[in-house]
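J.: Pasting the sequence and the predicted model now:
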Amino acid sequence: MPSDLQSDPFGRSGNPPWPGGPAEDKSTQCPDGPGNRVGHRRLGCVADPTSESTRWGSVADPSFDVVSKVDRQEVDNALNQAAKELSTRFDFRGVNAKVSWAGEEAITIEAETEERALAAVEVFKEKLIKRGISLKAFEADEPAVSGKIYKVNGKIIQGIASDKAKQIAKIIRDEGPKGVQAQIQGDQLRVSGKKKDHLQDVIALLKGKDLDIALQFTNYR
């Protein structure tokens, strides 16, 4: 005679094999998939885990991010190219024209005359353009004399300032397609809507505005 364990059907404890056993209880299925046995039985879900609409909840609306970011390596390349040109061009000889980093995003351009200092700024701008960097991402002060040297303090703009972000959000709200939303997230914005075509309309809208800031549109999904 077989032992008691051998004669009992599998799952004597009342828990049928998971998944797909003959006694599988559909009431224990949950949107988070059939692998979570404990969660299924605790929650008592009835949703079909094979359903796309219930597996992870509703699908998020299409969205993209509005950012203002500059590749620092490309700025560094532009700076090095400008420094090389300043050291070799005939019209910059004898005026000690220089361009150098003065911090993480700060740049100093200098020369012994105001005119050559301003000319050095233009050389640096030309190199930025050649590296694909918008001049809206670079700000430069007027030359200031320090001893015998004229210095220009400049900076690379990273991120969207709070007031500018509010301006962009207002443009989207007032002039963008109905149903599109813009949420400020730190130094960038997240734009979302029901239709991808509407998001493309927002991108076109912002590209057509003169916002005095270099914008990029990323994470489109």
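T.: Perfect, thanks for sending it. Numbering: from 1, shown residues only.
J.: Only C-alpha atoms from now on, for both contacts and neighbour counts.
T.: Noted.
J.: quick check, residue 202 in a helix?
T.: Yes: looking at residue 202 with DSSP: H, G, I helix; E, B strand; the rest coil, it is inside a helix.
J.: what's the spacing between residue 193 and residue 137?
T.: Using CA to CA, to the nearest Å, residue 193 is found at 28 Å from residue 137.
J.: before we move on, what about residue 74?
T.: Distance, residue 74 to residue 137, using CA to CA: 12 Å.
J.: Counting neighbours, go ahead and name the busier of the two.
T.: Using other CA atoms under 10 Å as the criterion, residue 74 and residue 137 rank with residue 137 on top: 19 against 16.
J.: from memory the more buried one sits against residue 211, does it?
T.: No: assessed by CA atoms under 8 Å, residue 137 is found out of contact with residue 211, at 11.6 Å.
J.: residues near the closest residue to residue 63 other than its chain neighbours, how many?
T.: Once flanking residues are discounted, residue 63 sits nearest to residue 192: 4.1 Å by CA to CA, 6 or more residues apart in numbering. By other CA under 10 Å, 23 other residues sit near residue 192.
J.: check contacts around residue 192.
T.: Applying CA atoms under 8 Å, 6 or more residues apart in numbering, we find residue 192 in contact with 61-64, 180-182, 199.
J.: The residues you listed into CSV, with extra columns for neighbour count?
T.: Putting these into CSV (neighbours: other CA atoms under 10 Å) gives the following:
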residue, neighbour count
61, 12
62, 16
63, 20
64, 20
180, 17
181, 18
182, 22
199, 22
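J.: hold the first one in mind and look at this next one:
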Amino acid sequence: MPSFDTVSEANLVEVKNANDQANKEITTRFDFKGSDARIELKERDLTAYADSEFQLGQVRDVLTSKLVKRNVDVRFLDIGKIEKIGGDKVKQVIKIKNGIESEAAKKIVRIVKDSKMKVQASIQGDAVRITGAKRDDLQAAMAMLRKEVADLPLEFNNFRD
């Protein structure tokens, strides 16, 4: 029976490349000369450091522009609170979301069931599997999910025919 998985995962290789490019731009920019502005990547967490909250905003802007250029959706970013560290320096933890949370997965299943399409949706861990009798039904379900679920960056993979 044809099926596909609906997932929400950031490409970590592109995130790492965007982080490297952002750090390179930060070190060469004139307005960051002599400051401790940088971005560190540890597994799924980005930590932005700067001398002031204004500079921290600039560092975030540089990072988001590099992510967008590398086709990484900024909806994957979960921006934390600004924390003060020693003196005037500040830091901010930015988490990279992975997987579909249970509430969002239930919403996707409800949307598929309410559409009256000839497909079924089931939650498989942090993904939602959509199965149907025909490939055309699955493609229509993909188009409908792209339109209906705008708050999550959805990807469709593991398509089986």
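T.: Everything's here; your move. Note that the structure is a prediction, hence the values are computed from the model and not measured.
J.: ok, back up a step: which members of the contacts of residue 192 of structure 1 occur in strands, if any?
T.: Per DSSP state E, strands hold the following members of the contacts of residue 192 of structure 1: 63-64, 181-182.
J.: Please work out how many residues are found near residue 28 of structure 2.
T.: A count of nearby residues for residue 28 of structure 2, using other CA under 10 Å, gives 10.
J.: could you pull out the strands for structure 2?
T.: 3-7, 38-42, 45-50, 77-84, 90-96, 119-124, 127-132, 155-160.
J.: and those as CSV, adding distance to residue 56 of structure 2?
T.: Formatted as CSV, the strands of structure 2 follow (distance: least, CA to CA, whole Å):
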stretch, distance to residue 56 of structure 2
strand 3-7, 31
strand 38-42, 9
strand 45-50, 5
strand 77-84, 9
strand 90-96, 7
strand 119-124, 38
strand 127-132, 34
strand 155-160, 31
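J.: so which of those gets nearest residue 109 of structure 2?
T.: strand 119-124 (5.4 Å; CA to CA).
J.: so where is that closest one in structure 1?
T.: Alignment of strand 119-124 of structure 2 against structure 1: residues 180-185, by TM-score structural alignment.
J.: Name the surrounding residues that touch that stretch.
T.: Counting by CA under 8 Å, 6+ apart, 165-166, 169, 172-173, 189-194, 198-199 sit against stretch 180-185 of structure 1.
J.: Show me how far that stretch is from its chain's centre.
T.: 13 Å (CA atoms, centre = their mean, to the nearest Å).
J.: circling back to that earlier point, nearest to residue 19 of structure 2, of the strands of structure 2?
T.: Using CA to CA, the nearest of the strands of structure 2 to residue 19 of structure 2 is strand 38-42, at 6.9 Å.
J.: buried set for the closest one?
T.: By neighbour count on 16 or more other CA atoms under 10 Å, the buried set for strand 38-42 of structure 2 is 38-39, 41.
J.: which other residues reach that strand?
T.: Strand 38-42 of structure 2 is contacted by residues 16, 19, 22-23, 26-27, 46-50, 59 when judged by CA under 8 Å, 6+ apart.
J.: which among those residues end up buried?
T.: The neighbour count (16+ other CA under 10 Å) marks 16, 19, 22-23, 26-27, 46-50, 59 as buried among the contacts of strand 38-42 of structure 2.
J.: Make a markdown table out of the residues you listed and add distance to residue 160 of structure 2.
T.: Listed next are these as a markdown table, based on distance: CA to CA, whole Å:
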| residue | distance to residue 160 of structure 2 |
| --- | --- |
| 16 | 31 |
| 19 | 34 |
| 22 | 38 |
| 23 | 40 |
| 26 | 44 |
| 27 | 46 |
| 46 | 35 |
| 47 | 39 |
| 48 | 41 |
| 49 | 44 |
| 50 | 47 |
| 59 | 42 |
